[in-house]
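>>> Kindly generate the corresponding structure for this input.
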Amino acid sequence: MNYLKRCRNIRVGNFRFLNLIIVFCIFVSCSNENKLEKEIAEIPVDFDIERFDQLFAQLTPESLPELKNNFPFLFSEKYEDSIWFKRSQDTIQQEVNKEVEKVFLDLSAEKKELHSLFQHIQYYFPQIKVPRVVTITNDVDYRNKVVLSKGLLVVSLDTYLGKDHHFYESIQKYLRQNFNRQNIVSDVASVYAKNQVGPIRERTFLGNLISFGKEMYIKDLLLPSLSNARKIGYTEEQYKWAEVNEDQIWRYFIEKQLLYSTDSELMPRFMYPAPFSKFYLEEIDKEAPDRIGQYIGWRIVASYVENNNVSLQQLLIADAETIFNKSKYKPKR
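Next up, the predicted model:
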């Protein structure tokens, strides 16, 4: 009995010691993260949000020349000045102006989020300069909500009026889900992440998984305080579903031998915006959020970074198979 008691005490002692080690590691990790975030918060970033949308709404024949001079990239030379003035007076354009002004009378919250985002971009990608930021309206062109080109960042505010806004009644619900102002900073980060990852070079399903996974991992770095659901553009319920069913999703990909498939139909099924991810299983398709492949790729890339001593640049140039093979990825059960 005394021997068994001693063994039990040893096991309890070892368990407590292991718990102490885990707590210590978490404490050190959090301490390092806080130190890093404090360092990033000291990076100087200077920019303004230029409200072209407001200036265009107040357009007069007298103010047009100066507006064209200040924003030449927004005026095509093939149109005469009268066309621009006529457009500014169009009843639909005026309604758009009014609705945008209601929602975006003040952009201080967005500027604060963008300020932090640009600081993180400067830290991880110091070669990237802080952009000139311009807000516009653009006929609710939701395919080009955010455009980044040659140091210019253009945000179309009329695509962020709220998912239930009457402007969006004819647009599919799964697209409207992210037409909220809270999605602006995430969409901006996505554009930067996509630029760093570059075009998808591998035609396999795995190649696409990893490419999107790299983009999501970069968003982790650039938006550390943003929820995972907002980063990927899910509701909290959709993200929870992905977490709970991660093992089942992965087993489906493996059992169907999808990883090295080059079937182009897999992309709209699991990678692109859609009403849901298409497993062709009635009990799953009813609940599965779209782009579930992006979620799995995100988890694989995060596992690769966690289990290998690699720099961000090494991650970006690593091929999909290397990342997958060295990731030691095991989905949550």
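>>> Going by C-alpha atoms from here, please, whenever you check contacts or count neighbours.
Will do.
>>> For the helix or strand harbouring I40, name the packing helices and strands.
Secondary structure assignment for I40, by DSSP states H and E: helix 2-41. Counting contacts by 3 or more C-alpha pairs under 8 Å, 6 or more residues apart in numbering; DSSP states H and E, helix 2-41 packs against helix 108-124.
>>> follow-up on the earlier one: following the helix holding I40 in sequence, what is the next regular element?
Counting by DSSP H and E, what follows helix 2-41 is strand 49-51.
>>> one step back: can you state the direction angle for the helix holding I40 and helix 108-124?
100 degrees (axes from the mean of the first three to the mean of the last three C-alpha atoms, to 10 degrees).
>>> Going by neighbour count, list what's buried in helix 2-41.
I40 (16 or more other C-alpha atoms under 10 Å).
>>> Repeat that for stretch 201-213.
Buried-residue list, stretch 201-213, by 16+ other C-alpha under 10 Å: E202, T204, F205, L206, G207, N208, L209, I210, S211, F212, G213.
>>> Stretch 212-226 now?
Buried, per 16+ other C-alpha under 10 Å, within stretch 212-226: 212-224.
>>> To compare with the earlier structure, here is another sequence to fold:
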Amino acid sequence: MTRSAYGLSLGFVFLVFSSCGNSNEPCTLPDSYLEIPVEVRLHRMEQLFFEDLTEEKLTEHLENYPEFSSAMFGNMGFENEAQLKTELLLIHSDSGMQELYEEVAIHFDTVAEIEESLEDAFRGILFHFPEFKVPEVYTFVTGFGTDLIVEEDIIIIGLDYFLPEDHRFQPLELPQYIVKRYTEEHLIPTIVTAISSQFNQTDLGDRTLLAEMIFYGKAYHFAKTILPCTPDEYIIGYEKKEVIGSYANEEMIWGHFIENELLYETNAFEIRRYVGEAPFTDVISPDAPGRIGRWLGWNIVDDYRNNNNLSLSELMQQQDAREIFKLSGYKPR
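Got it, this is the predicted structure:
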């Protein structure tokens, strides 16, 4: 595929899309999701650790929230609790950190929308996986040190990462193609995709590119099922034009994988080219978005579930990537 071919296809589809417009039909969650009782209340830990913090208050906070303290500070490498307290007092009294906290407090003066969105997401997960345990959810200001911690019992959201993209505080060490995914629209899909790993059974002995594609495909299918009203671009972290362009060029993308016999490739460097973080998949085209193998795996998984009448639970339990591919009947649109 040449650069001009991919670029022309992108431009053509974008013009068609612009002239047709988006569907105005509102999306609503299934009643089966909404009937499940869930209540989420975010613990605003940044308020405790930044407002009038003293050694006595710090000790109290660490003792009162041991789960949060362990997840947030347990891997900071301090020799003892006294050293941890000293460092936390220095960090949270730093003028720059205080300014960052104040900006977060202004922008996130309420987190009601995040709470409501998490409630809807957890309802969807519980509908498909009744054994799911709703985690405690905390917010914090990490100084761009930690964006998200998602574990079975706890979720911590680094709110500073999710300030508006035009805000003067930004995680400068990250490339722009990753920074653009740190928006409030991406927050819940990212959390749900991370939660999918609790249910995403895989064959750890399968080191092929296909196995990687299917793993991510199952994760994105999980997130889209739980969040049916969320546009694909927020699930996978593409721009809308990248989603449109990928579908428009799906046959060429698939042709590249088949012609180069990539599905059963086991070379880690080659695999990273197609599923690793990158601004674009240069071996296909400078216009092809990065992680294109994950997107292709998502399409294969969609077809596998749809063509075999499987529940989400049955899909996530299937470990055999080759079987998923074989029974998917996948063909480019």
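>>> related to what we said a few turns ago, for my notes, please list the buried residues of stretch 212-226 of structure 1 in JSON lines and give distance to I49 of structure 1 and secondary structure for each entry.
Compiled in JSON lines, the buried residues of stretch 212-226 of structure 1 are given as follows (distance: C-alpha to C-alpha, whole Å; DSSP: H, G, I helix; E, B strand; the rest coil):
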{"residue": "F212", "distance to I49 of structure 1": "29", "secondary structure": "helix"}
{"residue": "G213", "distance to I49 of structure 1": "30", "secondary structure": "helix"}
{"residue": "K214", "distance to I49 of structure 1": "29", "secondary structure": "helix"}
{"residue": "E215", "distance to I49 of structure 1": "25", "secondary structure": "helix"}
{"residue": "M216", "distance to I49 of structure 1": "26", "secondary structure": "helix"}
{"residue": "Y217", "distance to I49 of structure 1": "27", "secondary structure": "helix"}
{"residue": "I218", "distance to I49 of structure 1": "24", "secondary structure": "helix"}
{"residue": "K219", "distance to I49 of structure 1": "22", "secondary structure": "helix"}
{"residue": "D220", "distance to I49 of structure 1": "24", "secondary structure": "helix"}
{"residue": "L221", "distance to I49 of structure 1": "23", "secondary structure": "helix"}
{"residue": "L222", "distance to I49 of structure 1": "20", "secondary structure": "helix"}
{"residue": "L223", "distance to I49 of structure 1": "20", "secondary structure": "coil"}
{"residue": "P224", "distance to I49 of structure 1": "23", "secondary structure": "coil"}
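>>> got a markdown table for those, with distance to V28 of structure 1 too?
Shown next, in a markdown table, are the buried residues of stretch 212-226 of structure 1 (distance: C-alpha to C-alpha, whole Å):
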| residue | distance to V28 of structure 1 |
| --- | --- |
| F212 | 30 |
| G213 | 27 |
| K214 | 26 |
| E215 | 27 |
| M216 | 25 |
| Y217 | 22 |
| I218 | 23 |
| K219 | 23 |
| D220 | 19 |
| L221 | 18 |
| L222 | 21 |
| L223 | 21 |
| P224 | 17 |
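>>> Can you tell me what A189 of structure 1 aligns to in structure 2?
Counting by TM-score structural alignment, A189 of structure 1 corresponds to V192 in structure 2.
>>> typo on my end, S261 of structure 1
Residue pairing (TM-score structural alignment): S261 of structure 1 is matched to E265 of structure 2.
>>> so is its match in a helix, a strand, or just coil?
Under DSSP: H, G, I helix; E, B strand; the rest coil, E265 of structure 2 falls in the coil class.
>>> With I149 of structure 2 instead?
I149 of structure 2 is classified as strand under three-state DSSP.
>>> What residues does it make contact with?
By C-alpha atoms under 8 Å, 6 or more residues apart in numbering, the contact set of I149 of structure 2 is A71, I155, I156, I157.
>>> Which position in structure 1 pairs with it?
Mapped onto structure 1 by TM-score structural alignment, I149 of structure 2 lines up with V147.
>>> The helix or strand hosting the match of A189 of structure 1 vs structure 1 - mean distance after superposition?
According to DSSP H and E, V192 of structure 2 maps onto helix 184-195. In the superposition with structure 1, the average deviation recorded for helix 184-195 of structure 2 is 1.0 Å (mean C-alpha distance after the TM-score superposition for structure 1).
>>> those strands in structure 2, which residues are they?
For structure 2, applying DSSP state E gives strands covering 43-44, 136-140, 148-150, 154-158.
>>> Tell me which of those strands approaches Y247 of structure 2 most closely.
strand 148-150 (30.1 Å; C-alpha to C-alpha).
>>> quick one on the thing from earlier: need the contact partners of the helix holding V192 of structure 2.
114, 117-118, 121, 148, 150-152, 162-163, 219-220, 222-223, 226-227, 230, 234-235, 237.
>>> Now with 7 Å, please.
L118, V150, F162, A219, Y220, A223, Y234, I235 (C-alpha atoms under 7 Å, 6 or more residues apart in numbering).
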